[in-house]
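Peer 1: I'll drop the sequence and a predicted model, then ask my questions.
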Amino acid sequence: MRTASARKHLTKIAATVALVAGAATVAGVGTFGAYTDTTTVETAVSSGKVSVLMNGSEAGIKATAAKMVPGDKVVFPITIARGADSTELGDLTLTTTITDNNALTSALRVSVDTCTQPWTATMTCPGSATNLLTDGTVSAMTSVGGWAQPIGWITQLNSNSPVYVRATLSLPTTAPSTTAGLSTTITWNLTGTQRAGKTTVVDPTSLS
């Protein structure tokens, strides 16, 4: 009797377990458990800009040559540099604009020199000087761009070495009397262009 009761009890328990398991199987159709993990790649991106400075200013400089008479000269230094936050340059051009192209403009002459070191207060070169232009006609510069094509300065500027320029504006003694009482504005525009685009490959060992 005990053996028969025990068998029935065991059979009942087994049947109960089977029913529970079967119900769990039906309820679990279409679902499952899974472990997950997420990793990320964070990339900080910024854009560069082009910055060309004249005497430390992106706005350029203003030089005044007032009440000139034949024989006068006005000498002014210009330090050209690439801004500290500027991308490297790929091109550099100089253009000239004149507001009033009159007899005075036609008579004016300009000479340009560079020095390997900053010009002194007396406008002498303490290093090695290079002449770029001597007594160039200002009125003719709009057709040729400017007193120099400074593309040769790109390598120097990209290495963070300034270009030291001395410009001399003169009204020759031979200037005609028709230049008296006139005025004009001459603007030299130095335009820097970014370097060409490039592909940078990141060293895998630098990623962390």
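Peer 2: The structure has been received and is ready for your questions. Numbering: from 1, shown residues only.

Peer 1: From now on I want contacts and neighbour counts done on CA atoms only, so please keep to that.
Peer 2: Fine.

Peer 1: Identify, by residue count, the longest helix of this structure.
Peer 2: Determined from DSSP state H, the single longest helix within the chain is helix 2-27.

Peer 1: List the buried residues for it?
Peer 2: For helix 2-27, a neighbour-count test (16 or more other C-alpha atoms under 10 Å) marks nothing as buried.

Peer 1: right, and the helix or strand after that helix?
Peer 2: Where DSSP states H and E defines the elements, the next helix or strand beyond helix 2-27 is strand 52-54.

Peer 1: Now Leu190. Nearest residue, chain neighbours left out?
Peer 2: Leu94 (4.6 Å; C-alpha to C-alpha, 6 or more residues apart in numbering).

Peer 1: Quick check: that neighbour touching Thr191?
Peer 2: Yes: the pair Leu94 and Thr191 qualifies as a contact (C-alpha atoms under 8 Å) at a distance of 6.4 Å.

Peer 1: Check it against this one:
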Amino acid sequence: MPSNSRMRLHGPDPIEGAEHLTAVGVEFIPADYPKLRLTWEYVLNGRDILYPSGMRLEPVPGTSVDDRVHVGASFVRDLPLARLERAARMLVEYSVRQGTGGPPLGPTWGKPPTPDEISETARAMVRERFSDIDPEAGAGAARRWNRLIRLAEVVMEHQVARARGEKAPAAAVAEARGVAPSTVRSWLHQAKQEGFEPRPLVAGLDVFAEISSEDPAGALANEE
């Protein structure tokens, strides 16, 4: 399976006791965490990605002890894991389809995010931007949390509607949500005030904005 300087892929390797299934790993350095190397592992059936089966965080090889990130529970909780896993999946899908001459494979490459993916990404966006809000802290915090989730979802739903060529994307979102278009426009205005800006839409995510241009092999890359 091909690799390049921004990512390293391992496999496909057979999975013991699981006929026809293989494991593939992809490692890269997240753009926002230049001292960490992230590896996701996936289970494949032929060229179809079934699900992620493992994730590993570790220092980039060659990182000094003083520069190593303290990876505690709160640090992991605040990581944008939904976005990073989606980027990893897209890298694997892209690599799996290399040389096939066929259409993109899997549920994400070249297609907009599903409603479940939108909901998951919205939660990740809110956690990143409003890490001080605990929805379990009381009714007021829960209401604000749910409002922010809705605003983040609407921003993405509006972006998807635009990407598929809707002449009135706010009306399309309004119809799907059972509200008036003016309500959606109000939500979009509120979302902008809260700092939720549309991101480049490449299968729902700009994968190259998520990963560093540095080789995940770190200092070892210079020895190869």
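Peer 2: Structure received. These numbers come from a predicted model, not from an experiment.

Peer 1: Got a TM-score for the two of them?
Peer 2: The TM-score (TM-score structural alignment, normalised by the length of structure 1) is 0.21; 76 aligned residues with a C-alpha RMSD of 5.7 Å.

Peer 1: re the thing from before, how many neighbours does the residue nearest to Leu190 of structure 1 have?
Peer 2: Leu94 of structure 1: 17 surrounding residues under other C-alpha atoms under 10 Å.

Peer 1: What is the subsequent helix or strand relative to whichever strand or helix holds it?
Peer 2: Using DSSP H and E, Leu94 of structure 1 maps to strand 89-98. Counting by DSSP H and E, the next helix or strand C-terminal to strand 89-98 of structure 1 is helix 103-107.

Peer 1: packing partners for that next one?
Peer 2: Packed against helix 103-107 of structure 1, as judged by 3 or more C-alpha pairs under 8 Å, 6 or more residues apart in numbering; DSSP states H and E, are no other helices or strands.

Peer 1: returning to what we had before: what about the residue nearest to Leu190 of structure 1, distance to Arg7 of structure 1?
Peer 2: 106 Å (C-alpha to C-alpha, to the nearest Å).

Peer 1: So which elements touch the lengthiest helix in structure 2?
Peer 2: Across structure 2, the helix with the greatest residue count (assigned by DSSP H) is helix 139-163. Packed against helix 139-163 of structure 2, as judged by 3+ C-alpha pairs under 8 Å, 6+ apart, are the following elements: helix 115-129, helix 169-177, helix 181-193.

Peer 1: residues of that helix that come out buried?
Peer 2: 145, 148-161.

Peer 1: what does stretch 40-53 of structure 2 give?
Peer 2: Within stretch 40-53 of structure 2, the residues scored as buried using 16+ other C-alpha under 10 Å are Trp40, Glu41, Tyr42, Val43, Leu44, Ile49, Pro52.

Peer 1: Now the last one. Nearest residue, chain neighbours left out?
Peer 2: By the measure of C-alpha to C-alpha, 6+ apart, the closest residue to Pro52 of structure 2 outside its immediate chain neighbours is Tyr42, 4.2 Å from it.

Peer 1: and the angle from the longest helix of structure 2 to helix 115-129?
Peer 2: If you take axes from the mean of the first three to the mean of the last three C-alpha atoms, to 10 degrees, helix 139-163 of structure 2 sits at 120 degrees to helix 115-129.
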